[in-house]
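> Give the three-dimensional model of this entry:
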Amino acid sequence: MADALYLGLDGGGTNSRARLTDAAGLVLGEGVAGSSNLTLGVDVAATAIRAATAAALDAAGLDASALGRVRAGLGLAGANVPSLAAAIAAEPFGYAAVAVASDAVAACLGAHGGRDGAILILGTGSQGLALVQGRATAVGGWGFQIGDDGSGAILGRAAVRAAILSIDELAPRSALTRAVMARFHDDPSEAVIWAKSAVARDYARFAPLVFEHRAAGDAVAEALIDEAVAGVGAQLDRLMALGASRIVLVGGLAEPYRPWLPERFAPVLVAAEGDPMDGALALARREAA
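This next block holds a predicted model:
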């Protein structure tokens, strides 16, 4: 096993990040590729996983001939759906071994160093996960269409909707709504055409605009953030009810949300000890063991 390589891959709705280490844990290389969210399709996810793996190998000065030494841990959005997890695990990646879990499980393992705790992912999508006495319980994470409260996709979609409503004077206009419409050249018809094929990550690109305008005192942005914070707070409350006394916020929107969360959550919100790729590497090592 001395020549074994370990790959930890964190696959979310926006991108896939891979970290390659040797048997001693020394980082050899990292790679980034597109989304490997399984709900976008197993073929789409597999393509991104292969690309991120190849990029990590290349950064380590290795090529595809090293795949047979790689023990991989894949923490993927959508892997909480058993059929999708089984499908991606069956893909012929060429790894020596592979373990698949949801991106939430990988993030929680990385954040708490294997100890009890919980995480709330706030990125393109959202999902909470509590690890308490060895049992993992997920909260949310059912996808952009029917869940993911507080996610970038849901917040971004709310911003686009507010902007469109403002055109018909069914909702107030503000600097935020004007900024959103500027992305569509102030043409609601362009927004309609865009929305026909828009996916979660497309909507999520509008989320930073909402936080930017909330900080500037924009009334529409304030209302949207208040609604989103209520969804985030409900998930935090549920994680605490499950027995989690330590919760790490992870994902691209973790820090933007912090100033707007109720003070009562301050005692349980802690800093992460590691990142989701560390958690995925832990999956790989468990599989190898």
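> use CA for all of it now, contacts and neighbours both
Will do.
> Identify the residues contacting residue 177.
Taking Cα atoms under 8 Å, 6 or more residues apart in numbering, we find residue 177 in contact with 159, 160, 162, 163, 164, 166, 220.
> farthest-separated two in the residues you listed?
Spatial extent of those (Cα to Cα) is set by the pair 164 and 220 at 12.6 Å.
> coming back round to it: among the contacts of residue 177, which ones are in helices?
159, 160, 162, 163, 164, 166, 220 (DSSP state H).
> thought the third one was touching residue 169?
Put plainly, it is residue 162. No. The criterion here is Cα atoms under 8 Å, and residue 162 misses it with residue 169 at 10.2 Å.
> quick one: which of the two has more around it?
More crowded of residue 162 and residue 169, by other Cα atoms under 10 Å: residue 162, with 23 against 10.
> Report the separation between the more buried one and residue 188.
For residue 162, the distance to residue 188 (Cα to Cα, to the nearest Å) stands at 12 Å.
> what's the answer for residue 100, then?
Distance, residue 100 to residue 188, using Cα to Cα: 42 Å.
> Next, the second sequence, to be compared with the first:
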Amino acid sequence: MTASDETPVYLAADCGGTNCRVRLFNEDGALLSEGLGGPSNASLGLEPVLSEVFRATRNALARLNGATIPLSRLHAGLAIAGLVEEERRQEFLRIPHPFASMTAETDAFVAQLGAFAGGDGGLLITGTGSCAFAVKGDKKFYLGGWGFPVSDQGSGARLGHLAVRRALQAYDDILPTSPLCKKILAEVGTHPPEVSGWARTAKPADYGALASTVIEYAVKEDEVARSLVRTIAEEVNQMIRSLVRRDVKEIHHIGGFAEPIRPWLDKAHGRYLAKPRGDVFDGALRLINNRTGLINKTGKARE
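You can find the predicted model right below:
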């Protein structure tokens, strides 16, 4: 495969609060390569998102064993967490890019497209952030996904945020302490002024990074950790119940925080959980091939 080869190459990207994952496929759908970038939630701004997409893409291109593919040969389909605000969506339609074509939708939309092969069903994402999206006939609807400060219930970032607050309450002797509280303070600042300073610049991914610690201590029977995890699990339960009330028959639960929180969820919800037909990258390929979602028709920027 050389720079003169004109066969299309497809770029599928999963842009989330923790990282940006990119996979390259040939026209037959075979995986060619993959690469990784940093946090790429739309709340950070579209230029930072595309910067991480470019970084992950170049990482993937560098792994092609000597093959040379310019960015201008790539048809990009992006699943972008937090791409919900109309202003941000309109910005996407105008932003310059170096690809042959570029289309995008929210990560939930694209993952649902992949999980149900374009058919009906509900998609619940719990990762650094959270969101649900469902398709039922000609109806489509979102739950949550409005950003960390006001939404993201049942997410890793929300669990990490609760843990930091709870650790400070223990430090101030408002509530009892525990090994988890001491561990959290050791991670973000021993004294409240240090924690406050950390929080001023902390991003959702920074809070989300603490979620695994809370789960670890919950498994160790730390009662504070268990209480926090139960709180977050109930938030996930609420989202599942909301999908069920809308008569969604099948729900696929994905995201980096899906497996850790699953043992804490209402067992009755298991009957709604569906086996996916594909993943977010399959959805991104459908996004490209079906010309679905936001289609950027702006002239190309230099590579």
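> before we move on, the earlier item: distance to residue 109 of the first structure added to the contacts of residue 177 of the first structure, as JSON lines?
Converted to JSON lines, the contacts of residue 177 of the first structure look like this (distance: Cα to Cα, whole Å):
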{"residue": "159", "distance to residue 109 of the first structure": "33"}
{"residue": "160", "distance to residue 109 of the first structure": "35"}
{"residue": "162", "distance to residue 109 of the first structure": "38"}
{"residue": "163", "distance to residue 109 of the first structure": "39"}
{"residue": "164", "distance to residue 109 of the first structure": "41"}
{"residue": "166", "distance to residue 109 of the first structure": "44"}
{"residue": "220", "distance to residue 109 of the first structure": "37"}
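> Go through those residues and name the one nearest residue 284 of the first structure.
Of those, the one sitting nearest to residue 284 of the first structure (Cα to Cα) turns out to be residue 159, at 39.3 Å.
> Which one's more surrounded, residue 100 and residue 188 of the first structure?
Higher neighbour count among residue 100 of the first structure and residue 188: residue 100, with 23 against 15, using other Cα under 10 Å.
> Just give me the match in the second structure for that one.
Residue 100 of the first structure maps onto residue 104 in the second structure, with residues paired by TM-score structural alignment.
> for residue 240 of the first structure, same thing?
Using TM-score structural alignment, the partner of residue 240 of the first structure in the second structure is residue 244.
> now residue 114 of the first structure
Residue 114 of the first structure maps onto residue 118 of the second structure when the alignment is built from TM-score structural alignment.
> and its match, how far is that from residue 12 of the second structure?
With distances taken as Cα to Cα, residue 118 of the second structure is found 16 Å from residue 12 of the second structure.
> higher neighbour count, those two?
Shown here are residue 118 of the second structure and residue 12; by other Cα under 10 Å, residue 12 has more neighbours (30 against 18).
> Give me the three-state assignment for that one.
At residue 12 of the second structure the chain is in strand, as set by DSSP: H, G, I helix; E, B strand; the rest coil.
> That one against residue 80, yeah?
No. The pair residue 12 of the second structure / residue 80 is not scored as a contact, 10.9 Å apart, by Cα under 8 Å.
> hey, where'd the strands end up in the stretch 151-289 of the first structure?
Counting by DSSP state E, counting those that start in this stretch, the stretch 151-289 of the first structure has strands at residues 247-250.
> Would you check the span in the second structure matched by stretch 194-214 of the first structure?
Counting by TM-score structural alignment, stretch 194-214 of the first structure corresponds to residues 198-218.
> and for the matching stretch, what are the contacting residues?
Taking Cα under 8 Å, 6+ apart as the rule, stretch 198-218 of the second structure contacts 17-18, 39, 128-129, 148, 155-161, 163, 179-180, 184, 188-189, 224-226, 228-229, 260.
> What is the end-to-end distance of it?
Start-to-end span of stretch 198-218 of the second structure (Cα to Cα) is 24 Å.
> By neighbour count, which bits of it are buried? Give me those.
Under the neighbour-count criterion of 16 or more other Cα atoms under 10 Å, stretch 198-218 of the second structure has 199, 203-211, 213-215, 217-218 buried.
> in the second structure, which spans are helices?
All helices of the second structure, identified by DSSP H, fall at 46-61, 86-94, 107-115, 156-171, 179-188, 192-201, 204-208, 211-219, 223-245, 258-261, 280-289.
> Tell me which of these sits nearest to residue 26 of the second structure.
helix 280-289 (10.7 Å).
> Check the mean deviation of the closest one from the first structure.
Compared with the first structure after fitting, helix 280-289 of the second structure has a mean deviation of 1.3 Å; criterion: mean Cα distance after the TM-score superposition for the first structure.
> okay, that helix sits on what stretch of the first structure?
Residue span in the first structure matched to helix 280-289 of the second structure, by TM-score structural alignment: 276-285.
> Touching that stretch from outside, list them.
Contacts to stretch 276-285 of the first structure, defined as Cα under 8 Å, 6+ apart, come from residues 6-10, 17-19, 71-75, 97-101, 103, 105-111, 113.
> how about a cut-off of 7 Å?
6-10, 18-19, 71-75, 98-99, 106-110 (Cα atoms under 7 Å, 6 or more residues apart in numbering).
> how about stretch 228-237 of the first structure: buried residues?
The neighbour-count check on stretch 228-237 of the first structure (16+ other Cα under 10 Å) flags 228, 229, 232, 233, 235, 236 as buried.
> That stretch vs the second structure, average distance?
In the superposition against the second structure, stretch 228-237 of the first structure averages 1.0 Å from its aligned positions (mean Cα distance after the TM-score superposition for the first structure).
> ok, residues contacting that stretch?
128, 139, 149, 150, 155, 261.
> The fifth one: what's its closest spatial neighbour, skipping adjacent residues?
Put plainly, it is residue 155 of the first structure. In this structure, residue 155 of the first structure finds its nearest non-sequential neighbour in residue 207, 5.7 Å apart by Cα to Cα, 6 or more residues apart in numbering.
> now swap in the second one and tell me
Once flanking residues are discounted, residue 139 of the first structure sits nearest to residue 128: 4.7 Å by Cα to Cα, 6+ apart.
> show me what contacts the equivalent of the one you found over in the second structure?
Correspondence of residue 128 of the first structure to the second structure, assessed by TM-score structural alignment: residue 132. With contact set as Cα under 7 Å, 6+ apart, residue 132 of the second structure has these partners: 108, 123, 124, 125, 142, 143, 144.
> And for the residue nearest to residue 101 of the first structure when sequence neighbours are not counted, the neighbour number?
Of all residues not flanking residue 101 of the first structure in the chain, residue 75 sits nearest, at 5.0 Å (Cα to Cα, 6+ apart). The number of residues packed around residue 75 of the first structure, counting by other Cα under 10 Å, is 32.
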